[in-house]
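> Give me the fold of what follows.
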Amino acid sequence: MSNQKKSSIQDKKVVWVTGASSGIGEALAKEYNARGAFIVLSARREEELNRVKGELKYPENAMILPLDVTHFDTVDDKVSQVVRHCGKIDMLINSAGIDYKDWVRNTPLSIYEKVMEINFYGNIAITLKVLPLMEERGRGHIACITSVNGVLSDKCSSAYAAAKHGLHGFYDSLRAEVPKKITVSLITPGYINTNITVNSLNGKGNFYGEHSEACLKGMAPEKMAKYVVKRLEKKSPLIYVGGFTERFGILVHDLFPTLFYKIARQLEPEYINWD
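Here you go, the predicted structure:
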């Protein structure tokens, strides 16, 4: 890359988004790009990253960097590629992840390992490599997409909720450690109208393959992205986003836990009887 082009990129905010090929990650990448940021698009599916780049308002202000977050031995090289191309990383948004739904009794340890590998270890592996660069510069912003299930757990979400709770613990601890000019934000969505349940795993390792009704009725990812970016620009440490049901559920869980779990026992998960 020419020094002139790198200088042009360095004049912009450089935002690296993992899980950028769909859903929340895609929406956040598009919103930041529309606001003038230079976007690094990462996910496993390069063809989908090409589609997303083509749909950006300013596609010239983006680079594609294929990434499988479970290939931990490649993370150093991926970070180096971003720095070589952009000269810096102002913001990291960790959005890559997978959903899971099944009863605890149907869930083997191998599934817990797989979900944790993607949703927890794959997430923090990138943060651990980007953090020293931000500490060296004395500033930066790390944002992580978690879930309402990272705050409370309901039926048939044990593997997913465990990973998301882990992310809350990790990033809350990190926030307490880093200098003031390095911001750590947790984005905690409820139901968002994405394809997350299409790729949801069950205890047999099969995919659901359909949209859940709750997600179809959820907030549009574009609307979510606009709200979230506004809050991120204000350096909010914790961003809840979703409908009344999710927000009310968190309130009841925190204030009246006995009542919350009495209600939770009576609710049937939407998609558990599938092979």
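> rest of the way, CA atoms for contacts and neighbours
Noted.
> the strands in the stretch 1-150 of the chain, which residues?
For the stretch 1-150 of the chain, applying DSSP state E, counting those that start in this stretch gives strands covering 14-18, 38-42, 62-64, 91-94, 140-145.
> Against which helices or strands is the first one packed?
Yep, that's strand 14-18 we're talking about. In terms of contacts (3 or more CA pairs under 8 Å, 6 or more residues apart in numbering; DSSP states H and E), strand 14-18 is packed against helix 23-34, strand 38-42, strand 91-94.
> Could you pull out the helices in the chain for me?
All helices of the chain, identified by DSSP state H, fall at 3-10, 23-34, 46-55, 75-86, 109-116, 122-137, 158-177, 213-216, 221-233, 244-255, 257-266.
> in the fifth one, what's buried?
Residues of helix 109-116 classed as buried: I111, Y112, K114, V115, M116 (neighbour count, 16 or more other CA atoms under 10 Å).
> quick check, nearest of these to D172?
M116 (18.0 Å; CA to CA).
> I'd say the closest one and S158 touch.
No - assessed by CA atoms under 8 Å, M116 is found out of contact with S158, at 11.0 Å.
> related to what we said a few turns ago, can you tell me which of the strands of the stretch 1-150 of the chain comes nearest to I239?
When the strands of the stretch 1-150 of the chain are compared by CA to CA, strand 140-145 sits nearest I239, at 9.6 Å.
> buried residues in the closest one?
G140, H141, I142, A143, C144, I145.
> mind putting these in a markdown table, distance to V75 included?
Shown next, in a markdown table, are these (distance: CA to CA, whole Å):
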| residue | distance to V75 |
| --- | --- |
| G140 | 19 |
| H141 | 18 |
| I142 | 16 |
| A143 | 18 |
| C144 | 17 |
| I145 | 19 |
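> Of all the strands of the stretch 1-150 of the chain, which one comes closest to F170?
Taking the strands of the stretch 1-150 of the chain one by one with CA to CA, strand 140-145 is closest: 10.5 Å.
> Next, the second sequence, to be compared with the first:
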Amino acid sequence: MDRFDIRRVAMGLTAYAIERQNGFERHQPEDSPPWQEQRRFWTDAILQGMARLDGLTPDPKLMEQYNLELEQAKGCYFFTPTTRQTQKDTIQELRRFVAALEAADDDRRRQINVVRELLEDMSLHPHWWNGKDNSLGRARDEADLALQRMTAQMPIRFTRILLGGDAGPHWASGFVSGAVTDAELVKQTPVYQDAVREYPEVTDWPALCTVYVGHGLSSALRTVDASSFDLEIMNRAGDSFLKEQSVRCVGGPHQMVVPAGPAQSQDSPAPLQMGLNM
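Alright, predicted model coming up:
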């Protein structure tokens, strides 16, 4: 594989960060770092990752130049936006980076997730970077699919919970960690707790719980319970994750009715790590 054009990527991501710094900013979620800090982290991680895949030592001067240019651009009333070609070249290198990370021997999902978060940030750019002709949408989809494929290859165990029947009423569904096969365990999940808050009028909750494993295994032996990061990827994909070739059903569906009860406070951690798809 040809080496990455790291300097060109650094220039493109620096120009992008300047545009976001001097333009409209995204809503800032509570208890999260400022977007400017996150973009710097993403850029540094990507440039270092590319260098290491190329067998090189990361060049600290690239981030020094990044810091200098963003500082000089503060408060400027005019700056030159990136060209379409620069955008295309930058995004193309990010796509190549994702493909190389997926092809690597070890688990590089967190590095791919960094690229995905940056691409998601770009897709919300109000003017230039979210155009239709620079392959941004395709790059983001490729990162998502790579994360799904790699997660399905992990030797993990998880459960899909469906509250309500497939024919309706369908209230909520989501993937949770480990094997959840009885009503008491269902009650501990955020899938159930969030649904109770959303639909307080429901008194009895029909539930279907199906246990799955990854890595193409035929049983839950030699598996570990899915981590919060695994669940983040799975729940973002939704039920399409179950179509991955390496995912196997090993139990269920277990059908039950869960009587409504008070939802646990989200301030205290639940015993299981879970996610929710409404």
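> List the TM-score for the superposed pair.
Overlay of the two chains. TM-score (TM-score structural alignment, normalised by the length of the first structure): 0.27; 109 aligned residues with a CA RMSD of 5.3 Å.
> Adding mean neighbour count and distance to V79 of the first structure as columns, could you present the helices and strands packed on strand 14-18 of the first structure in TSV?
Formatted as TSV, these follow (neighbours: other CA atoms under 10 Å; distance: least, CA to CA, whole Å):
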stretch	mean neighbour count	distance to V79 of the first structure
helix 23-34	23	18
strand 38-42	28	11
strand 91-94	24	11
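> Adding distance to F260 of the first structure, write those out as CSV.
Putting those into CSV (distance: least, CA to CA, whole Å) gives the following:
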stretch, distance to F260 of the first structure
helix 23-34, 28
strand 38-42, 38
strand 91-94, 30
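> So for P132 of the first structure, which of these sits nearest?
strand 91-94 (12.6 Å).
> so what does that closest one touch, helix or strand wise?
Secondary elements touching strand 91-94 of the first structure (3+ CA pairs under 8 Å, 6+ apart): strand 14-18, helix 122-137, strand 140-145.
> can you put these in a markdown table and add distance to F38 of the first structure?
Output for these, formatted as a markdown table (distance: least, CA to CA, whole Å):
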| stretch | distance to F38 of the first structure |
| --- | --- |
| strand 14-18 | 5 |
| helix 122-137 | 17 |
| strand 140-145 | 15 |
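> most tightly surrounded among these?
strand 14-18 (a mean of 26; mean count of other CA atoms under 10 Å).
> in which helix or strand would I find the nearest residue to P253 of the second structure once chain neighbours are set aside?
Nearest non-adjacent residue to P253 of the second structure, counting by CA to CA, 6 or more residues apart in numbering: T210, 4.4 Å away. Assessed by DSSP states H and E, T210 of the second structure sits inside strand 204-213.
> Check whether R157 of the second structure sits in a helix, strand or coil.
strand (DSSP: H, G, I helix; E, B strand; the rest coil).
> pretty sure it is touching S177, no?
Yes - under the criterion of CA under 8 Å, R157 of the second structure makes contact with S177 at 6.8 Å.
> Settle it for me: which of those two has more neighbours?
Neighbours per residue (other CA atoms under 10 Å) separate R157 of the second structure from S177, with R157 holding more: 27 against 24.
> how close does the more buried one sit to V211 of the second structure?
Distance, R157 of the second structure to V211 of the second structure, by CA to CA, to the nearest Å: 7 Å.
> So which of the strands of the stretch 1-150 of the first structure is nearest D77 of the first structure?
It's strand 38-42; of the strands of the stretch 1-150 of the first structure, that one is closest to D77 of the first structure (CA to CA) at 13.3 Å.
> angle of that closest one against helix 3-10?
Interaxial angle of strand 38-42 of the first structure relative to helix 3-10 (axes from the mean of the first three to the mean of the last three CA atoms, to 10 degrees): 90 degrees.
> Show me what strand 38-42 of the first structure packs onto, helices and strands only.
strand 14-18, helix 23-34, helix 46-55, strand 62-64.
> Could you say which one of those comes nearest to V252 of the first structure?
Of those, nearest to V252 of the first structure by CA to CA is helix 23-34, at 26.2 Å.
> What is that closest one packed up against?
strand 14-18, strand 38-42, helix 221-233.
> switch to 7 Å and redo it
Contacting helix 23-34 of the first structure under the criterion 3 or more CA pairs under 7 Å, 6 or more residues apart in numbering; DSSP states H and E are the following elements: strand 14-18, helix 221-233.
> Tell me which of those sits most buried.
strand 14-18 (a mean of 26).
> now it against helix 23-34, angle please.
Counting by the same axes, to 10 degrees, strand 14-18 of the first structure points 170 degrees away from the direction of helix 23-34.
> Taking helix 122-137 as reference, get the angle to strand 14-18 of the first structure.
160 degrees.
> how big is the angle separating strand 14-18 of the first structure from strand 140-145?
Using the same axes, to 10 degrees: strand 14-18 of the first structure against strand 140-145 is 20 degrees.
> orientation of strand 14-18 of the first structure relative to helix 75-86 in degrees?
150 degrees.
> returning to what we had before: can you lay out the helices of the first structure as CSV showing distance to M63 of the first structure?
CSV is the format used below for those (distance: least, CA to CA, whole Å):
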stretch, distance to M63 of the first structure
helix 3-10, 11
helix 23-34, 11
helix 46-55, 8
helix 75-86, 9
helix 109-116, 28
helix 122-137, 17
helix 158-177, 27
helix 213-216, 30
helix 221-233, 20
helix 244-255, 35
helix 257-266, 44
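> for the ones you listed, which one sits closest to I187 of the first structure?
Between the helices of the first structure, helix 221-233 lies closest to I187 of the first structure; by CA to CA that is 7.6 Å.
> Quickly note the distance from the spatially closest residue to L118 of the second structure that is not a sequence neighbour to Q36 of the second structure.
In space, and not counting its chain neighbours, L118 of the second structure is closest to W42: 6.6 Å by CA to CA, 6+ apart. The gap separating W42 of the second structure from Q36 of the second structure is 10 Å, by CA to CA.
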